[in-house]
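Task: produce atomic coordinates for the following.
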Amino acid sequence: MAKDAISLWREYLQKIQSINKSIHARLLTDITGRNYTIVLELSYTNYADLEPAKCLLTRQDGWKEFYQQFIPLCEFSERTQYKLEIDF
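Next comes the predicted model:
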């Protein structure tokens, strides 16, 4: 299932990146835990853009169709927000 999920994300992110270069996303995987964890990292310049209604990624054509394909491959999800304090 993890390979299928990663393939789905790769295809969707490549498609979106070709349409909108302002969307910066990284897909990471946990290689040490008991479960296979996929992390989608998105960068925003301000906190207001974190709201789901303003998210550039989810407002793209094809998002709903993509996400419906991803849901059966996902055991659970959570949203964690981090603030970048230092970038070298």
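
From here on, just use CA atoms for contacts and neighbour counts.
OK.

and the gap between Glu41 and Phe70?
17 Å (C-alpha to C-alpha, to the nearest Å).

Neighbour count for these two, which is higher?
Here Glu41 and Phe70 are set side by side on neighbour count (other C-alpha atoms under 10 Å), and the busier one is Phe70, at 16 against 13.

this one as well, want them side by side:
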Amino acid sequence: MILIRNIFQLKFGKAREAKEIWNEGKNTVEGFTKMNYRVLFDLVGDSYTMVLEVTADNLSAFEQQMQSNVGTDAWRNWYQKFIPLCESGRREIFTIVEENKL
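I've put the predicted structure just below:
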């Protein structure tokens, strides 16, 4: 199992708008309903940081998830609204070695 962490450094004051656009996207982009994900916003540290964490069985499964999202008009239209809110972004991918869920 892997964890993919997409980290977006939002422009100053754009967190609320990013949350609104995320909510719009998760309801219109069908691929979002087929993923295990969490959305996080900073509490401390770098201000205006949004993180989209996704889990997948392996890199191949993640790549298939991405292709089913990125290839759609709905995703492209949503992404064009989201991108202007971002200063930068990066992706981190981890192997999940152990997990304890209470």
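
TM-score of the superposed pair?
Once the chains are overlaid, their TM-score stands at 0.79 when taken by TM-score structural alignment, normalised by the length of structure 1; 86 aligned residues with a C-alpha RMSD of 2.2 Å.

show me where structure 2 has strands.
Secondary structure of structure 2 (DSSP state E): strands at 2-10, 36-41, 49-56, 86-95.

List the buried residues of the shortest one.
Think strand 36-41 of structure 2. Within strand 36-41 of structure 2, the residues that qualify as buried by neighbour count (16 or more other C-alpha atoms under 10 Å) are Tyr37, Phe41.

give me the stretch of structure 1 that it matches.
Strand 36-41 of structure 2 corresponds to residues 24-29 of structure 1 when matched by TM-score structural alignment.

thinking again about what came up before, make JSON lines out of the strands of structure 2 and add distance to Val29 of structure 2.
Compiled in JSON lines, these are given as follows (distance: least, C-alpha to C-alpha, whole Å):
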{"stretch": "strand 2-10", "distance to Val29 of structure 2": "17"}
{"stretch": "strand 36-41", "distance to Val29 of structure 2": "14"}
{"stretch": "strand 49-56", "distance to Val29 of structure 2": "15"}
{"stretch": "strand 86-95", "distance to Val29 of structure 2": "20"}
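
And those strands: which comes nearest Asn23 of structure 2?
For Asn23 of structure 2, the closest of the strands of structure 2 is strand 36-41, at 10.4 Å, according to C-alpha to C-alpha.

Thank you kindly, that will do.
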